[in-house]
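Peer 1: Sequence and predicted model, in that order:
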Amino acid sequence: MTQSPATPLPPPTERRRLREAGSLTQAQIAERVGVSRRTVRAWETGRAAPRGREGEAYLDLLRSLEERRRDQERSADVDVTERHAGAEGDGLDGDAAAAAADPAGRTGRPLTPAQAFDALYAFCAPALVRQTYLLTGRRELARESVERAFEIAWQRWPEVARDPDPAGWVRATAYDFALSPWHRFRPRYRHPEPPPADTADRLLLDVLLGLTPSQRRTLLLYDGVGLDLPETAAETEATTPAAANRILHARAAVAARMPTLSDPDDLHRRLAELASAERLRASAAPAVREGGERRARFWTRAAIAFTVALIGTTALTLRTAPTRYEPPVPPGATVHGVPPPVAPGPLSHKEQKLRDKLRSEPHAGPERLAPQPF
């Protein structure tokens, strides 16, 4: 008969926070405890309670993570990058960056905005580039999407720094940019990129790209990154049942062509291997910050130039516009039935008779003054 650990376990949200603070993925926790990644996910979401020997091992691991976190908080001189050097061990999981890039400063001293951004970028960007590659199948587009997302994050850093999950904020922005349908009209993305060298990797990537963008994104977040179902639904802006249906359809499509990946744990492992097989590198954090600042300056100057041009056009219009209404001159119209003009000449016989008759008859009406010759 199995029993629960004598010491009560922390709440599910605290379990995940401790894992992320220790730069560990769900797969790494599962390997240390001796259970499946699905079980660890159920423990962190509260759908199941750790019991027996596995529960005791899980509790001991959480205690060690809590002690290490306290030691790190007491040590103000510990470098942030050294504390999370293992965050890049897994091919897809980059959620530990949220703890590493806390702008409030978990090392005991506050970080400057640039330092906090660089910490977030250092631990999110490598995993995020690999995730975006699985989402698009394009290496250059994956790098561009991640760098563009971090440029936007730097422009909105006060908002991102206060976000409870800055890594999720950047991830959602990168995914939105990567899945934009407008990339198909760009000349550099009209032709496919060389596929992976391994046959199994090519087949898995082809299966992923055969899914709809929404199914591919949901599957990557749930079975790749390791988010739970409500978080996956929230990030994909879908209801929980809709996200669950997408995951089921995506898994069925993958299993139909690759039966060996019918187990979600095997699928998670293969996604991580496929992402890690590509040697994808992102630019340095200072270069991304400078690129974002240059882009912001460019659009600011463009907005100013457009405003000045609009003001000048308005002033010119007011200067040259008429001050009173002048009705337009109607176009000429052709008049029919007017006899052509006749030049003066000798009277006809009929006209002479009419003239003589008029002269011989007395004038009707009042008397008229007639000129008399002198």
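Peer 2: Now that the structure is in, tell me what you want to look at. Residues are numbered from 1 along each chain as shown.

Peer 1: only C-alpha atoms for contact and neighbour calcs from this point on.
Peer 2: OK.

Peer 1: any idea how far the residue nearest the centre of the chain is from residue 145?
Peer 2: Nearest to the geometric centre of the chain sits residue 176, at 3.1 Å (CA atoms, centre = their mean). Distance of residue 176 to residue 145, given as CA to CA, to the nearest Å: 9 Å.

Peer 1: Find the helix or strand that residue 125 is a member of.
Peer 2: Residue 125 belongs to helix 113-136 when elements are defined using DSSP states H and E.

Peer 1: cool, residue 73 as well?
Peer 2: Here residue 73 is assigned to helix 52-74, by DSSP H and E.

Peer 1: Does anything pack onto that helix? Which helices or strands?
Peer 2: Using 3 or more CA pairs under 8 Å, 6 or more residues apart in numbering; DSSP states H and E, the elements in contact with helix 52-74 are helix 12-21, helix 26-33.

Peer 1: got the angle for that helix vs helix 12-21?
Peer 2: Calculated by axes from the mean of the first three to the mean of the last three CA atoms, to 10 degrees, helix 52-74 forms an angle of 60 degrees with helix 12-21.

Peer 1: ranges for the helices of the stretch 151-300 of the chain?
Peer 2: 157-162, 166-178, 199-210, 213-219, 229-235, 240-257, 264-277, 285-320 (DSSP state H, counting those that start in this stretch).

Peer 1: for the fourth one, packing partners?
Peer 2: The reference is to helix 213-219. So helix 213-219, by 3+ CA pairs under 8 Å, 6+ apart, packs with helix 113-136, helix 240-257.

Peer 1: ok, and for the shortest one, which residues are buried?
Peer 2: For helix 240-257, the neighbour count (16 or more other CA atoms under 10 Å) marks 240, 243-244, 246-247, 250-251, 253-255 as buried.

Peer 1: hmm, who's touching it?
Peer 2: 204, 207-208, 211, 214-216, 218-219, 222, 229-230, 232-233, 236, 261-262 (CA atoms under 8 Å, 6 or more residues apart in numbering).

Peer 1: Residue 272 contacts residue 90, doesn't it?
Peer 2: Yes - contact status for residue 272 versus residue 90: in contact at 6.8 Å, counting by CA atoms under 8 Å.

Peer 1: re the thing from before, wait, which of the helices and strands packed on helix 213-219 is closest to residue 72?
Peer 2: Residue 72 sits nearest to helix 113-136 of all the helices and strands packed on helix 213-219, at 16.0 Å, using CA to CA.

Peer 1: take a look at this one as well, against the first:
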Amino acid sequence: MTRSTTDEAAAPQLPSPKERRRLREAKSLSEEQVAAAVGVTRATVRSWETGRTSPRGRKRALYAKLIAPGPKAPTTTPSAVVAVAPAPPEPLPAPPPEPAPEARATVAVQAQAESAAEDKRASTAEIAAEDKRGSTAEIAAEDKQEGGAEGGAETVGERRLSPAEAFDELYARTAPALVRQAYLLTGRRALARESVERAFQLAWHRWPEVAVDRDPAGWVRAAAYEYAMSPWHRLRRAHRHPDAPPTEPGKRALFDALLDLPPAYRRTLLLYDGVGLDLPETAAETEASTPAAAGRLMTARAAVAERLPELAAAPSPAEQSALLHDRLGGLARAEHVPVPQPARAVRTGSEDKARLWTRAAIAGVALLIAVTGLTLHTAPTHYEPPIAPAERVGGVPPRGGPQQLTVQDLQLQKSLREQLAHGPERLVPQLR
């Protein structure tokens, strides 16, 4: 029997992935707290709770002890029953109720909301792509880190992707959909493509941070949305006005209704009804509270329903959300949105831009050093009092005595002293 098999037999048994998450939430522990206690990242804890990986060795024992149910919290408590109850069919929850006095009821309500969010995300193509990506680059990197910490007892059978390959896979799976989403957000095809390419260039520049993020696609989506909705684009002539609307009346009405919404309301509607995020995730990505995001969503739906009669005639919010999801998808697919550049070109552009900024920073520092040295070299080393400006002085009496000799007077005086006297002897002085 090998060492790894012996360690697995002696390691404590862990519950199912869903039960692991329920136990963690029952103890009011966040993923960050569990990751800090065990010594891993949030992505590792999430992969344990989704069943993609499982802890090993010392981390397995610490994780099992951390989420172990206490004597007063058996698995058959009413909170557990509520936590695993089926999700409500309404995608737009009612306003949040008053907080319950017991902490257990609060945990159960949170678990129910997150369970509904998981069920909704499982029905979208984006989350399926995220799970597939999580089993390649992100989880492979985490397994490599854990395998090195545990002494290399186990190895992953699949080939680990390099950073460039993981980035290319993320780009190939999410870039086309992000361009269509940015088009619905801005109404400008060129700006939509530019926003996605800039977001991926930033992601490649910060790839060590993005690779271990809980949702790399969400990280890039948020960066693309922020760039696309920047108000500075109004100053650019190419993006000052939106593109021509669709010719079909139904799509044209939806297009005009989206662009008439405020940017924050438009983004909330696109994330919830277009992308398929749940309300807490939509609020987090738009940097708003959950009640504020719910209010924006209802206001945006009401404004769009005024332009689309079939949307207003939907019998329930769930059917209204499904209809709006189909209409947004049809509008994005019907328009000829430009295809983004290849992933290699995006990575090369990001590296060139980083190299350019590095050289500019070095040149700026060198210029600053040169100016400082020149200033130190030419600066005075002692204090020189300023010279007062000349002023005319009056009322002073003229100077007495002999006046100053002129140039002619000085020449005559010099000649008289140097030349011998010629003339009558009576006039020549003699020495006696």
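Peer 2: Thanks, I have it. Just so it is clear, the model here is predicted, and its values are computed rather than measured.

Peer 1: Show me what the residue nearest to the centre of structure 1 aligns to in structure 2.
Peer 2: In structure 2, residue 176 of structure 1 lines up with residue 226, judged by TM-score structural alignment.

Peer 1: Return the most buried member of the helices of the stretch 151-300 of structure 1.
Peer 2: Mean neighbour count (mean count of other CA atoms under 10 Å) peaks for helix 213-219 among those, with a mean of 22.

Peer 1: so how far does that one sit from its counterpart in structure 2?
Peer 2: By mean CA distance after the TM-score superposition for structure 1, the fitted helix 213-219 of structure 1 averages 0.6 Å away from its aligned residues in structure 2.

Peer 1: Structure 2: matching residues for that helix?
Peer 2: Counting by TM-score structural alignment, helix 213-219 of structure 1 corresponds to residues 263-269.

Peer 1: quick one: contacts of that stretch?
Peer 2: Residues from elsewhere that reach stretch 263-269 of structure 2 (CA under 8 Å, 6+ apart): 185, 229, 258-259, 282-283, 286, 293, 296-297, 299-301.

Peer 1: Please apply the same query to stretch 279-287 of structure 1.
Peer 2: 117-118, 121-122, 125-126, 129-130, 139, 143, 146-147.

Peer 1: Now do the same contact list for residue 207 of structure 2.
Peer 2: Residue 207 of structure 2 touches residue 163, counting by CA under 8 Å, 6+ apart.

Peer 1: So what does it match up with in structure 1?
Peer 2: Per TM-score structural alignment, residue 207 of structure 2 is aligned with residue 157.

Peer 1: now do residue 288 of structure 2
Peer 2: By TM-score structural alignment, residue 288 of structure 2 lines up with residue 238 in structure 1.

Peer 1: What about that match, how many residues nearby?
Peer 2: Counted with other CA atoms under 10 Å, residues neighbouring residue 238 of structure 1 total 15.

Peer 1: try residue 62 of structure 2
Peer 2: For residue 62 of structure 2, the count of nearby residues is 18 (other CA under 10 Å).

Peer 1: Identify the residue nearest it in space, chain neighbours excluded?
Peer 2: What sits nearest to residue 62 of structure 2 in space, not counting adjacent residues and going by CA to CA, 6 or more residues apart in numbering, is residue 38, at 6.1 Å.

Peer 1: Quick check: that neighbour touching residue 64?
Peer 2: No - contact between residue 38 of structure 2 and residue 64 fails when scored by CA under 8 Å: they sit 10.0 Å apart.

Peer 1: mind checking how far the alignment partner in structure 1 of residue 164 of structure 2 is from residue 272 of structure 1?
Peer 2: Using TM-score structural alignment, the equivalent of residue 164 of structure 2 in structure 1 is residue 114. Noted for residue 114 of structure 1: a distance of 30 Å to residue 272 of structure 1, by CA to CA.

Peer 1: now swap in residue 133 of structure 1 and tell me
Peer 2: Computed with CA to CA, the distance linking residue 133 of structure 1 and residue 272 of structure 1 is 12 Å.

Peer 1: Now the common contact residues for those two.
Peer 2: Contact criterion CA under 8 Å, 6+ apart; residues shared by residue 133 of structure 1 and residue 272: none found.

Peer 1: I'd like to know how far residue 79 of structure 2 sits from residue 359 of structure 2.
Peer 2: Noted for residue 79 of structure 2: a distance of 59 Å to residue 359 of structure 2, by CA to CA.

Peer 1: let me fix that: residue 411 of structure 2
Peer 2: Taking CA to CA, one finds residue 411 of structure 2 at 73 Å from residue 359 of structure 2.

Peer 1: One more: residue 394 of structure 2?
Peer 2: From residue 394 of structure 2 to residue 359 of structure 2 the distance is 66 Å (CA to CA).

Peer 1: What strand or helix carries residue 8 of structure 1?
Peer 2: Residue-wise, residue 8 of structure 1 maps onto no helix or strand under DSSP H and E.

Peer 1: Give me the neighbour count for it.
Peer 2: Residues lying near residue 8 of structure 1 (other CA under 10 Å) number 8.

Peer 1: repeat for residue 197 of structure 1
Peer 2: Residue 197 of structure 1 has 10 neighbours, counted by other CA under 10 Å.

Peer 1: Quick one: map it onto structure 2.
Peer 2: Per TM-score structural alignment, residue 197 of structure 1 is aligned with residue 247.

Peer 1: what's the distance between its match and residue 158 of structure 2?
Peer 2: Distance, residue 247 of structure 2 to residue 158 of structure 2, by CA to CA: 49 Å.

Peer 1: Kindly report the same for residue 188 of structure 2.
Peer 2: Taken as CA to CA, the span from residue 188 of structure 2 to residue 158 of structure 2 is 41 Å.
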